[in-house]
Structures are given as C-alpha cells and as structure tokens.
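# Based on what follows, work out the 3D shape:
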Amino acid sequence: MAGKIRHQLHLSEALSERFEKLAAKPGANKSAMLEEALEQWLTRKGHHDLDDRFGLRLDRITAALSRIERADHILLESFALFIRYELAIHPPLAETDQAGRAKGRERFNLFIEQVGQAVASGRRTLDTRGEGGR
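You can find the predicted model right below:
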C-alpha cells in the first residue's frame, strides 16, 4: 500500500449494497473500483471547468475566424471575377508587339511592388475605418 492514502467514506445504503455486490465478484477490488470511478468523475468535471472557462472565448474566436474566412472568400471571388473581366475585354497582344509586352511587364512589376509595400507597411487600400487608401 505504499504511496496510497486511506480515506473513510460514507455511502447511502442503496449505493453501498450495489457496491458490495460488485465487489463480491471474483477479481474485484473495492479500492481499485473507487479509484477508477473517482478518476473518471474528476476528469469529466475538469473538462466541464475548462469548457466553462474557455468555451465562450473559443466561441468568439471561432466566430471571428468565420467572418475572416467569409471576407477572404468574398475578396478572392471579387479578384477572380475582376481578372476574368479584364482578360475578356482586352484583346491579347500580338506576338510582334514588344513595346506593349514591355509596358505590361513594367505595370505588372509595379503592381507587385505596390502590393509588397502595402503588406510590409500594414497599410490597406480599402480600409473601412478611413485610415488607409489614397
């Protein structure tokens, strides 16, 4: 019994009778049965305490992530439709139009540079609070 602490319990008569019947079976051990039952009860109770403590916060975080996911979906869909529209209304450049291709590369590189600067600075072009944009 090293490492074990003795406890004295008071059980209702009905529960005591059920406990004694279970303990009378071969291989049953009252201490082991009570230890396992108490461990399960405490573990289950601990989970409820965690839910009570963090459940509301986790629900708020989940809702915020859902809003972000929805906003990202709208943004990506808008961007994809814009690109499709732009590609549909502008005819492709001729293979021999080197000046047009050079201008296209220049504009694309400028676009990538501006996106990089905006991301690095935290500035937003379409800021709903009126702090960003031009």
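# CA atoms for contacts and neighbours, from now on please.
OK.
# check which helix or strand covers the spatially most central residue of the chain.
By CA atoms, centre = their mean, the chain has its centre lying nearest to residue 62, at 6.2 Å. Assigning secondary structure by DSSP states H and E places residue 62 in helix 30-89.
# Second chain to compare with the first, below:
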Amino acid sequence: MKPRHHLYLDDELSTQLEALAAKPGTTKSAIVADALRQYLTRRGAKGIEEALRIRLDRQGRQLERIERDVQVLLESLALYVRYQLTVTAPVPEPDRAAHAVGKERFQKFIDQVGRQMAAPTRTLSASREGTA
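Now for the predicted structure:
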C-alpha cells in the first residue's frame, strides 16, 4: 500500500494536470510522482554539478599555465636554435669526419634527454630550486 498525500494545487496547474491525466494509461498520481522524482533528482545533481564546475575551473587554470609554459619553452628553443645557426659555421659537405662527430654529438644529446625524462627531477626544476 502506498502512502496517501493530500496536495493543494492552483486552478491553472490543476487544469493542466487534468488534461495530462485524461490520456489513456496515465494517472494523476503517476504524473505527480514522475515530476517530483525529476525535481528531487535535479536538486541532488546541482551539488554534483557545482563540485564538477569547481574542479573543471581548476583544471582549466592549470591547462592555461601549462600552455603558457610550453609557449615560453618553444620560444626559448626557437631563439636558441636561431642563435646557434647564426654563430656556427656550416660543415663542408665532403668533411665526413665532421659529419660523424655531429651525428655522435646529436645521439649523445638524444640519450641525455631520454635519461632526464626518465629521472624523477628535471633540469629546469633543479635550477629553479637552486635560485629560490
């Protein structure tokens, strides 16, 4: 047995409820129960939405900082490459020994980057701590 409730509705709302309940297979109780269930569900969802909004805002700010840092790093790298290409004389094409040394240095550089990426601390974070 379901509990009985006595509700008072204004005339306009009562008329709308009567019109909906006039359809076959629908009762006033079912309509009111569905409406009340949806209302209560939305109220509970507002708390979840608020928590998600706060978290998404925080993540958005973190992504903005990461994007700024990446832009600084890319600009620094571009300036360094331009400087290096400006001050370094090109190696003559037939100088195979110089090309071999260059390839060896590049491979050592790539290996060092790999070791640093696998390490728990980064070069820039260590230098920041030293200056702080």
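# what residue of the second structure matches up with the residue nearest to the centre of the first structure?
Using TM-score structural alignment, the partner of residue 62 of the first structure in the second structure is residue 60.
# any idea what residue 103 of the first structure aligns with in the second structure?
By TM-score structural alignment, residue 103 of the first structure lines up with residue 101 in the second structure.
# burial count for that match?
Residue 101 of the second structure has 11 neighbours, counted by other CA atoms under 10 Å.
# which position in the second structure aligns with residue 73 of the first structure?
So residue 73 of the first structure corresponds to residue 71, using TM-score structural alignment.
# Could you tell me how far its match is located from residue 40 of the second structure?
For residue 71 of the second structure, the distance to residue 40 of the second structure (CA to CA, to the nearest Å) stands at 46 Å.
# What of residue 76 of the second structure?
From residue 76 of the second structure to residue 40 of the second structure the distance is 54 Å (CA to CA).
# Just the element for residue 27 of the first structure, please.
Counting by DSSP H and E, residue 27 of the first structure is held by no secondary-structure element, helix or strand.
# tally of neighbours for it?
Burial measure for residue 27 of the first structure: 6 neighbouring residues, criterion other CA under 10 Å.
# Quickly note the distance from it to residue 33 of the first structure.
Using CA to CA, one obtains 11 Å as the distance from residue 27 of the first structure to residue 33 of the first structure.
# got it, and residue 10 of the first structure?
Residue 10 of the first structure sits 16 Å away from residue 33 of the first structure, going by CA to CA.
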